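Novice: give me a 3D structure for the following:
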Amino acid sequence: MSTLFGEVAALYDDIRPGYPGELLDTVRAYHGGTPHAVVDIGAGTGQGTELLLRLGAPVTCVEPDTRMAAVLAAKFPQVQVEAVRFEDWAPPPGGADMLACASAWHWMDPPTRARRAHDALAPGGTLAVFHNRFEYAAPAASHAIDEVYQAVDGPEAVPRRSAGFAYDDIVGSGLFADARAVEWHRYPELTTQGYLRLTETFAPFRQRPERERQTILAGLAAAIDGLGGRITMDIRTVLAIGHRPR
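Specialist: Alright, predicted model coming up:
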């Protein structure tokens, strides 16, 4: 993870979408008002940070990739940035009032992440885990994209995490109370070039050899051009929220 996104930090910051304002309203209402302070773990270049700052509380960002952290710090000089893994981070004395994680929960150590989040929170503190899931508004578009990857990987698709994996993780840990799951949908339209740039920030794409990347990009370009040069996304934002019992 330390090099996966850092090598395209500027592109990631430019092309990755943020999160809907309704998510912020839901988190604030669940918490019962403005938190005293917020910790954003796996903050990346700040797509989630931008939203969390609107809570009106001090924000500390934990981001292990120094190149991502540098972009984040330049964008939001008012936040404290700690370039360290969540697993090595020391929570504030007494615990955090709110711990948030935007599109990074799957990068945390699966056997320990829920326990670490629980222990990092103050009693009664809120855990808010959310991510964007990139899908397609039209079945024809979804089919065309799938065909490109199947041409490279064969007919067996790589299993995706369930949309509700973070909620299942939080509930399954038995450590949090009043866990809830909420989701929203947005339908932006991307040009062929816009979609290719977005693809270059996806982890499964970045983990491939360069030759495979180029083959996929060429296939995607042809597929989207065949759909008229534009593709309508279904960006599904999923929030899992719970609190540490008092």
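Novice: all contacts plus neighbour counts: C-alpha atoms, from now on.
Specialist: Fine.
Novice: am I right that residue 100 is in contact with residue 46?
Specialist: No - using Cα atoms under 8 Å, residue 100 is not in contact with residue 46; the gap is 11.9 Å.
Novice: mind listing the strands for the protein?
Specialist: Along the chain, counting by DSSP state E, strands occupy 38-41, 59-62, 80-82, 96-102, 121-136, 177-186, 189-191, 230-243.
Novice: Serialize those to a markdown table and add fields for mean neighbour count and distance to residue 29.
Specialist: Output for those, formatted as a markdown table (neighbours: other Cα atoms under 10 Å; distance: least, Cα to Cα, whole Å):
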| stretch | mean neighbour count | distance to residue 29 |
| --- | --- | --- |
| strand 38-41 | 26 | 15 |
| strand 59-62 | 23 | 18 |
| strand 80-82 | 19 | 25 |
| strand 96-102 | 25 | 13 |
| strand 121-136 | 21 | 11 |
| strand 177-186 | 15 | 13 |
| strand 189-191 | 16 | 31 |
| strand 230-243 | 22 | 11 |
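Novice: one more to put side by side:
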Amino acid sequence: MDHSEQAAAHASSFGAAAVAYAEHRPDYARTAVAWALETAPGPRVLDLGAGTGKLTGTLLASGADVVAVEPDPAMLAELRRGLPAVRALAGGAEAIPLADGSVDAVLAGNAMHWFDMSVAGPEIARVLAPGGVLAGLWNVMDEQVPWVEGLARVSGSAAIGPRDTLASWRAVTADMHLPRGGAPRFGSPEQSAFPHGQRRTADSLVATLATRAGVLVMPEEERQTALGRIRRYLAGRPETADGEFTLPMLTGVLRVRRL
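Specialist: You can find the predicted model right below:
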């Protein structure tokens, strides 16, 4: 399987786990959403690649006028079930079902790395009003905390990949907004990160990691081996062995302005 085939397999893996994704994936730090929208010229926000609505819900709580767009039917159905008042449309970053200049900001929660920016960049620019904002948000683990650094080491790259810890996230996402080829449509990127956390138990943290694309596409025996290794690690750490704990996280934001 080449890189493009692997990426497609990963991107299409979430639908089968839509209910688990909705239950276990974290929301986004409200301070991160506020910073992402700080320079937007108005309240109209597109949540692009909205999944089950994790970012959509945070945007609603911020007072934004939100429309959600999601390509996977199972994920979209879960979003509509959980947030029935939200306008939620089938579509993707490469073909956005909205009119020109119809939103003031486009936000993507843990989704921009799936976009083909050679096509999605011009599409996003098309639907943005002049001066509008494009922002990608990613929840990353705070590997400066020793037990989290150990978890990353034990879990392997399938469960905790290059966008899942702060230092690697900064490098991997630095120019992710840039369309490949053609005239640039966005200004210089800004990155910032905001404290966040998620209440978990050892079982629910394993369930969260099981929704990662790299884990979802594993052969079943390999998947169970990897998850068992993570369970044993959590059972052996005093921070995570008994009851609930807070998983230390940050919401990282890449923000750019439409020219």
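Novice: on that earlier part again, the strands of structure 1: which one's closest to residue 13 of structure 1?
Specialist: Residue 13 of structure 1 lies closest, by Cα to Cα, to one member of those: strand 96-102, at 13.6 Å.
Novice: tell me the residues of structure 2 aligned with that closest one.
Specialist: With TM-score structural alignment applied, strand 96-102 of structure 1 matches the range 103-109 in structure 2.
Novice: the matching stretch vs structure 1, average distance?
Specialist: Once fitted to structure 1, stretch 103-109 of structure 2 is off its aligned match by 1.4 Å on average (mean Cα distance after the TM-score superposition for structure 1).
Novice: how many residues are close by residue 54 of structure 2?
Specialist: 22 (other Cα atoms under 10 Å).
Novice: wait, it sits on residue 24?
Specialist: No - taking contacts as Cα under 8 Å, residue 54 of structure 2 lies outside contact range of residue 24: 10.1 Å.
Novice: what span of structure 1 is stretch 78-93 of structure 2 aligned with?
Specialist: Using TM-score structural alignment, stretch 78-93 of structure 2 pairs with 71-86 in structure 1.
Novice: straight-line length of the matching stretch, end to end?
Specialist: Taking Cα to Cα, to the nearest Å, the first and last residues of stretch 71-86 of structure 1 lie 19 Å apart.
Novice: buried residues of that stretch, list them for me.
Specialist: Neighbour-count burial for stretch 71-86 of structure 1, with 16 or more other Cα atoms under 10 Å as criterion, is recorded at 71-73, 76, 79, 81-86.
Novice: pull the distance from that stretch to the chain's centre.
Specialist: 16 Å (Cα atoms, centre = their mean, to the nearest Å).
Novice: and residue 9 of structure 1, what is it in contact with?
Specialist: Residue 9 of structure 1 sits next to 45, 67-68, 71 when contact means Cα atoms under 8 Å, 6 or more residues apart in numbering.
Novice: farthest pair in the residues you listed?
Specialist: The span of those, defined through Cα to Cα, is set by 45 and 67 at 8.9 Å.
Novice: between these two, which has more neighbouring residues?
Specialist: Neighbours were counted for residue 45 of structure 1 and for residue 67 using other Cα under 10 Å; residue 45 has more, 29 against 21.
Novice: and the more buried one? What does it align with in structure 2?
Specialist: With TM-score structural alignment as the criterion, residue 45 of structure 1 pairs with residue 52.
Novice: any idea how far residue 219 of structure 2 is from the nearest residue to that match once chain neighbours are set aside?
Specialist: Leaving aside its chain neighbours, residue 52 of structure 2 sits nearest to residue 79 (4.2 Å; criterion: Cα to Cα, 6 or more residues apart in numbering). Remark: distance between residue 79 of structure 2 and residue 219 of structure 2 (Cα to Cα) = 28 Å.
Novice: rewinding a little: would you list the strands of structure 1 in JSON lines and tack on distance to residue 204 of structure 1?
Specialist: Output for the strands of structure 1, formatted as JSON lines (distance: least, Cα to Cα, whole Å):
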{"stretch": "strand 38-41", "distance to residue 204 of structure 1": "21"}
{"stretch": "strand 59-62", "distance to residue 204 of structure 1": "23"}
{"stretch": "strand 80-82", "distance to residue 204 of structure 1": "26"}
{"stretch": "strand 96-102", "distance to residue 204 of structure 1": "18"}
{"stretch": "strand 121-136", "distance to residue 204 of structure 1": "13"}
{"stretch": "strand 177-186", "distance to residue 204 of structure 1": "23"}
{"stretch": "strand 189-191", "distance to residue 204 of structure 1": "20"}
{"stretch": "strand 230-243", "distance to residue 204 of structure 1": "18"}
